[in-house]
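Asker: missing the sequence, but the structure's below:
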């Protein structure tokens, strides 16, 4: 049987709401072509690629078998290492994966696991990969896991007056909630009287900049700390998370439900753009604000707003 779900001569299917997943899959595909393709074919026949430019069959079990066949002798291993550019540690892991496989399909899956673990994470300007434990006033507990990366910050003056510009950003975000409350379901209340999807329970992620930062003084024009909304994770209507269960939030970047990337910070003086851009790319911390019909259940992590309380705050709390 030939697999087409991962290693093919075509780009993997896009998942618009999963920017990070799309980028990582692209990197995995490139790395897989480089190793599985050149290791197998380069070692066996001196060719440089497993896939021809057109009318190519998807790689899968067959390439896995050819790869492992090439790695049965020291000469084959050295030829594969030279053809692929892989380091010795990678070659050792590939050989071990081949030796531990019990079938052609298992061989493919074993090699895929090696490729997945080797795929580099795209570079980012700033990032958060953390799980935040949260407890409400009734004793319900959950872990809010955030995987966020700010890829770029660029100027977009198209909608601004002369002499002004706006900041557009490219981001990736995944958020999930794990119910850690013993033997109890976890749910969040929608806001009544508001048009959907604004009524849905939402966790809004913002970058925080401390007092005196150019973002605060030149753009938002405050002498206190300030924030830049980045994206949100939203629960769908009627969701209940059972004890021990996990729910992946729906991701977006505009509070009204729009997708990302987006331009969300305007009125920036063009002559201060370089300074503001550098500042935007290096937040002092982050906050996650909860918006729902039951916001009062949480004690604000910073500030006093109980209707939309910040339940996570990683910067200095100065109001």
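Answerer: Yep, that arrived. Only a predicted model underlies this, so the values are computations on that prediction, with no experimental measurement involved. Residues are numbered from 1 along each chain as shown.
Asker: contacts and neighbour counts: CA atoms only from here.
Answerer: OK.
Asker: which stretches of this structure form helices?
Answerer: With DSSP state H, the ranges of helices along the chain come out as 19-32, 43-45, 61-70, 74-84, 88-99, 104-118, 214, 273-280.
Asker: helices and strands around the last one, which ones?
Answerer: Secondary structure elements in contact with helix 273-280, counted by 3 or more C-alpha pairs under 8 Å, 6 or more residues apart in numbering; DSSP states H and E, are strand 141-155, helix 214.
Asker: Give me the contacts around the last one.
Answerer: Which is helix 214. For helix 214, contacts defined as C-alpha atoms under 8 Å, 6 or more residues apart in numbering pick out 275, 276, 279.
Asker: Make a ChimeraX selection of the buried ones in the residues you listed.
Answerer: Isolation of the buried members of the contacts of helix 214 (16 or more other C-alpha atoms under 10 Å) is achieved in ChimeraX through the command below:
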select :276,279
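Asker: What separation is there between the closest residue in space to residue 232 that isn't next to it in sequence and residue 65?
Answerer: In this structure, residue 232 finds its nearest non-sequential neighbour in residue 204, 4.3 Å apart by C-alpha to C-alpha, 6 or more residues apart in numbering. Here residue 204 is placed at a distance of 47 Å from residue 65 (C-alpha to C-alpha, to the nearest Å).
Asker: One more to weigh against that first structure:
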């Protein structure tokens, strides 16, 4: 039998333990909610809501995916209509690049985010290779790395993480220098769209708290692209408007990424109602729609 004194001691210890745990867990919950709320506040500040009718994250993704299809159906439409689609769809790559930069501020684990992009990039490399090897005719073969935006977004995300690091000052500067070097290396057209996507993502990261500064920086990048690309596009030795238009659409299309500015003015930055359920829709849609279009072209086009 337990003595009365021992029972009393155990009761007091139990009450004390309950109080301590209650206070301790209460503090934990308080700090957890504070962190969550600060993260939500930070996200709201990343992309300020312009209007109650603005596009949320899910709607924005679906719009970009629809435009993406228009850019890839050139096999089945007239060349000049394909030129028009090619120009207006320059917002697609930078639109998803913007979402990646935003996502890096949203995610609970940047390492997992990068890992996910890397895995899908590798899967698409394998898929492109197998499609070329066993399915597609040579005329409609896919570029192993060129038709793979995942790899470009992965390197762009690494650039953003290197810039937005939380190391001590000396190491922080070194990592930022590395990020700028990667942007410069992106001039070499090894990965799809790296020429425009890398600087776009770095600009988005640096200026995301100031919309006016962000848009002016995008405009400056557009002017740089125009200076680089337009002279070559316009030097085809003809004054035919249609031929000039075709040359600009094909050889100076990066300039038209600036169309993302008016599109972003309708983007609220808010999560959609089905954001969790639709998390992997783009990861699946992007390779599947490309493989399907190339397969159709290989079967139907002669």
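Answerer: Right, received. Where do you want to start? Note that this is a predicted model, so its numbers are computed, not measured.
Asker: How alike are these chains, TM-score-wise?
Answerer: Once superposed, the chains reach a TM-score of 0.22 (TM-score structural alignment, normalised by the length of the second structure), with 111 aligned residues with a C-alpha RMSD of 6.2 Å.
Asker: between residue 204 and residue 65 of the first structure, which one's more packed in?
Answerer: residue 204 (23 against 19; other C-alpha atoms under 10 Å).
Asker: pretty sure the more buried one is in contact with residue 311, am I right?
Answerer: No: with contact defined as C-alpha atoms under 8 Å, residue 204 of the first structure does not count as touching residue 311 (10.0 Å).
Asker: returning to what we had before: between the helices of the first structure, which one is closest to residue 151 of the first structure.
Answerer: helix 19-32 (10.0 Å; C-alpha to C-alpha).
Asker: which secondary structure elements does that closest one contact?
Answerer: Using 3+ C-alpha pairs under 8 Å, 6+ apart, helix 19-32 of the first structure sits against helix 104-118, strand 164-179.
Asker: Just name the most buried of those.
Answerer: strand 164-179 (a mean of 22; mean count of other C-alpha atoms under 10 Å).
Asker: Can you tell me which of the helices of the first structure is nearest to residue 153 of the first structure?
Answerer: helix 273-280 (6.6 Å).
Asker: what inclination does that closest one have with respect to strand 141-155?
Answerer: Between helix 273-280 of the first structure and strand 141-155, the angle comes out at 170 degrees (axes from the mean of the first three to the mean of the last three C-alpha atoms, to 10 degrees).
Asker: Residue 63 of the second structure in helix, strand or coil?
Answerer: helix (DSSP: H, G, I helix; E, B strand; the rest coil).
Asker: any idea how far residue 23 of the second structure is from it?
Answerer: Counting by C-alpha to C-alpha - residue 63 of the second structure and residue 23 of the second structure are separated by 48 Å.
Asker: try residue 223 of the second structure
Answerer: 59 Å.
Asker: what's the answer for residue 284 of the second structure, then?
Answerer: According to C-alpha to C-alpha, residue 284 of the second structure stands 46 Å off from residue 23 of the second structure.
Asker: Residue 57 of the second structure now?
Answerer: 39 Å.
Asker: ok, now residue 114 of the second structure?
Answerer: The gap separating residue 114 of the second structure from residue 23 of the second structure is 38 Å, by C-alpha to C-alpha.
Asker: out of these two, which sits in the busier spot?
Answerer: residue 114 (18 against 12).
Asker: wait, that one sits on residue 153?
Answerer: No: look at residue 114 of the second structure against residue 153 with C-alpha under 8 Å: they stay out of range, at 9.1 Å.
Asker: of the contacts of helix 214 of the first structure, closest to residue 25 of the first structure?
Answerer: Among the contacts of helix 214 of the first structure, and counting by C-alpha to C-alpha, the member closest to residue 25 of the first structure is residue 279, at 30.4 Å.
Asker: Could you check how far that closest one is from residue 64 of the first structure?
Answerer: For residue 279 of the first structure relative to residue 64 of the first structure (C-alpha to C-alpha), the value is 47 Å.
Asker: go on, residue 209 of the first structure?
Answerer: Distance from residue 209 of the first structure to residue 64 of the first structure, by C-alpha to C-alpha: 50 Å.
Asker: now do residue 28 of the first structure
Answerer: For residue 28 of the first structure relative to residue 64 of the first structure (C-alpha to C-alpha), the value is 15 Å.
Asker: residues contacting residue 288 of the first structure?
Answerer: Counted by C-alpha under 8 Å, 6+ apart, residue 288 of the first structure has contacts 203, 204, 205, 206, 310, 311, 312, 313.
Asker: Output those residues as TSV; include the columns distance to residue 132 of the first structure.
Answerer: Formatted as TSV, those follow (distance: C-alpha to C-alpha, whole Å):
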residue	distance to residue 132 of the first structure
203	12
204	14
205	13
206	15
310	12
311	9
312	7
313	10
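Asker: one step back: would you format the helices and strands packed on helix 19-32 of the first structure as CSV with distance to residue 264 of the first structure included?
Answerer: Below are these laid out as CSV (distance: least, C-alpha to C-alpha, whole Å):
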stretch, distance to residue 264 of the first structure
helix 104-118, 34
strand 164-179, 7
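Asker: Show me the one of the ones you listed that comes nearest residue 268 of the first structure.
Answerer: strand 164-179 (5.1 Å).
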